[in-house]
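Novice: 3D model of this:
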Amino acid sequence: MPTIGLGISAGLHGQRAIRRYAVSLSRELALLAPDLEMRLFAWRFQNVPEGFPRPSQRVHYCPAMIPGRFLAPLWNRGWPPSVETFTGALDLFHSTDNEIPTVRRARRVFTLHGLAPYMRADLLPPDEVRSGRACIDRAAARCDAFLAVSEDTRRWFEEVFPHTAGRVFVTPLGLDPGFSPSPDGRDGEVLKSLGVRPPYLLFVGAVSRLKNVSCLLRAHRIMNRKDLQVVLAGGVTGADPELQALLRSSLPTGQVVLTGWMDPDGE
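Specialist: Here you go, the predicted model:
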């Protein structure tokens, strides 16, 4: 039986989309791949969080006994201890976020969530550009295969790192059950409590310059549809004077609704 390691630190300590990705991937692999033995690795934790597969003969949780703040700098340099020190022997290790561990023999797979530090550095703070590029550089140099969430991501990555051509596989994201309609039929009540009325345009995610929300708000003004709301389901992140000005002028009119993060864990 093949044995894979899966980095789930993002699912335990991360937030928003990448947290959901790590949780959903581990859960679905446990359900859909009965021929795999899974070793789920993360920085120190005590209990299995909600949403993850339960421990079993095939699913094992392998917490590191070294705090991440000490282990990450070693792994960033390719130094030991290897991840197999904590998980046992592996055939493959899948990094779901920026965690690229040192390995003994295991192949490494890395998920490319986006290439903004390279493709749109103008939209990010300088420190995020530096740290983001450093992580992508490490992945390109060390990993054996890459999962891209879109064809654009695959194409851009292979343009920046030509030596990875043929090793980047597009795996579009699926729809998590958490995005299903409410089973108790309270969706209408929730929308009303938020001040949302049909018809509306829905944006889900971080309300930021990187997500081009300013363009959406400008387009809505040009349309001049008084009956059409823009609903921004997410929190405002980053400092963007243009976006802040658009929100200040639009929110009081009721034409734009900003809900904030909707989940208790920040989604």
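Novice: contacts and neighbour counts: CA atoms only from here.
Specialist: Noted.
Novice: isn't Phe86 up against Ala64?
Specialist: Yes. Taking C-alpha atoms under 8 Å as the contact criterion, Phe86 and Ala64 are neighbours in contact, 6.0 Å apart.
Novice: for comparison, sequence B:
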Amino acid sequence: MIIRLLKSDFLSLVNNQLAVFPGVGYNKAMRIGWDVSAIPYGTGVSRYTTNLVRALVRLYPQEDYVLFGGSFRQLPLLKSFASSLPSMPQIKYYPLPPKLSTLLFNKWHLSIEWFMGNLDIFHSWDWYTPKVTSGKLVTTIHDLSAIKFPNDTNPKIVRQHRMALEWIKKETAAVIAVSETTKKDIVSILSIEEKRIHVVYEALSEESKVKIVKSEVDNVKKKYSISKPYILAVLSFEPRKNIRRLISAWRKLQNDFDLVLVGKSGYETVESKEGIIVTGYVEGKTLAALYAGAICLAYPSLYEGFGLPILEAFYYEVPVVTSNVSSMPEVAGKAAVLIDPYEIDSIRQGIVRAIEKKDELVKLGKERLKLFSWEKAAEETMAIYEKVVSEK
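Specialist: Sure thing, here's the model as predicted:
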């Protein structure tokens, strides 16, 4: 089936090749390829891809966009995303399960042009890195957690990430880092020259902007048996999220507050008991209602590439306590209480201060949120495309 799909694209490849000859079907619009395979999975990368592609297509409709969707089970979601865009780009769907994509792009390093035809730009993420022969490769690196914390990460994920990063280091014309912190990690860990790395900040996803009324907050509290004012933590259950220290800090406050942990399961296991409520992964109105009802967001992570829950809390007017390390101060600025994530008492004191300074922090958070937008991210990303295309 895959061979048949590749053959069906052969004429497209030949036709696109004509664009390299002056005067023969030349189109001044850039032909921009995007790997949108991550969109169905509900991760930060999913939200980044969804919102940045949407903003690019809306702001720069004159460009020729071609979306690559490699997925075995999630093709309907990819098709739904493509049809939701302001102007319908071309999209190439291939039933590629993750293991096959790893073989094709990270191990065998096949050319993406086999699937999409010639391109001026192909924008990949830091999970699959195909070869780009006709144009320039631009890659977004979201974080290097698998490389920095290999003992806390599934070994298969570490191997996969290392393979992709090796190709990124060798072949990418431009690397987009989602924070200055990530840029510094890329330089120090991957030894990629600074001149190839561009910082483009993420923003609050459109999907996160859900309007909530009081009755919906009351319903979600009832659903999860939340009986006290609660501290919210939105995270994945892995050691770098610092859950154990957060729980220890909360223990000294548990007479007054519940602790609600929201996120996907991972290397660590926490059970609901004695004021700790574990909801699992939630999204949409449920997540929005949990934010809206929280007394504060506790985000004492040891390492992040960006830190989207900080912006989400700003939107829902919830005071934030977060770490004074990694990317968190960069995102939060002066709109959050910063703590030492390695000190339990610092976390506890930070939670208390955030609750006490709610009005001040909420006001600062609303102003801080205005600094991050997908329109700005799209403008900066397009400038990178234009720069690398103009370079020999």
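Novice: just give me the match in structure 1 for Gly105 of structure 2.
Specialist: Quick fix: residue 105 of structure 2 reads Phe, not Gly. Phe105 of structure 2 maps onto Trp75 of structure 1 when the alignment is built from TM-score structural alignment.
Novice: just the strands in the stretch 51-200 of structure 2 please.
Specialist: Ranges of strands in the stretch 51-200 of structure 2, per DSSP state E, counting those that start in this stretch, are 64-70, 90-94, 121-125, 136-141, 174-177, 197-199.
Novice: next, the mean deviation of the fifth one compared to structure 1.
Specialist: It refers to strand 174-177 of structure 2. Strand 174-177 of structure 2: mean distance to aligned residues in structure 1 after superposition is 1.2 Å, counting by mean C-alpha distance after the TM-score superposition for structure 1.
Novice: tell me the helices and strands packed up against that strand.
Specialist: Using 3 or more C-alpha pairs under 8 Å, 6 or more residues apart in numbering; DSSP states H and E as the contact definition, the elements that strand 174-177 of structure 2 packs against are strand 136-141, strand 197-199.
Novice: which residue range of structure 1 does that strand align onto?
Specialist: The counterpart of strand 174-177 of structure 2 in structure 1, using TM-score structural alignment, spans residues 145-148.
Novice: re the thing from before, could you dump the strands of the stretch 51-200 of structure 2 to JSON lines with distance to Leu78 of structure 2 and mean neighbour count?
Specialist: As requested, those are exported to JSON lines (distance: least, C-alpha to C-alpha, whole Å; neighbours: other C-alpha atoms under 10 Å):
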{"stretch": "strand 64-70", "distance to Leu78 of structure 2": "7", "mean neighbour count": "22"}
{"stretch": "strand 90-94", "distance to Leu78 of structure 2": "8", "mean neighbour count": "18"}
{"stretch": "strand 121-125", "distance to Leu78 of structure 2": "16", "mean neighbour count": "25"}
{"stretch": "strand 136-141", "distance to Leu78 of structure 2": "20", "mean neighbour count": "25"}
{"stretch": "strand 174-177", "distance to Leu78 of structure 2": "23", "mean neighbour count": "25"}
{"stretch": "strand 197-199", "distance to Leu78 of structure 2": "27", "mean neighbour count": "21"}
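Novice: dump these into CSV; add distance to Arg31 of structure 2 as well.
Specialist: Shown next, in CSV, are the strands of the stretch 51-200 of structure 2 (distance: least, C-alpha to C-alpha, whole Å):
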stretch, distance to Arg31 of structure 2
strand 64-70, 5
strand 90-94, 10
strand 121-125, 7
strand 136-141, 11
strand 174-177, 17
strand 197-199, 21
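Novice: in JSON lines: the helices and strands packed on strand 174-177 of structure 2, plus distance to Ile310 of structure 2.
Specialist: Rendered in JSON lines, the data for those read as follows (distance: least, C-alpha to C-alpha, whole Å):
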{"stretch": "strand 136-141", "distance to Ile310 of structure 2": "20"}
{"stretch": "strand 197-199", "distance to Ile310 of structure 2": "19"}
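Novice: just so I know, which of these lies nearest Lys376 of structure 2?
Specialist: Across those, the minimum distance to Lys376 of structure 2, taken as C-alpha to C-alpha, is reached by strand 197-199, at 11.9 Å.
Novice: the closest one vs structure 1 - mean distance after superposition?
Specialist: Between strand 197-199 of structure 2 and the corresponding residues of structure 1, superposition yields a mean separation of 1.4 Å, by mean C-alpha distance after the TM-score superposition for structure 1.
Novice: which secondary structure elements does the following helix or strand past that strand contact?
Specialist: On the C-terminal side of strand 197-199 of structure 2, the nearest following helix or strand under DSSP states H and E is helix 214-223. In this structure, helix 214-223 of structure 2 packs against helix 284-293, with contacts taken as 3+ C-alpha pairs under 8 Å, 6+ apart.
Novice: gap between the helix it packs on and the chain center?
Specialist: Centroid displacement of helix 284-293 of structure 2 relative to its chain, using C-alpha atoms, centre = their mean, to the nearest Å, is 20 Å.
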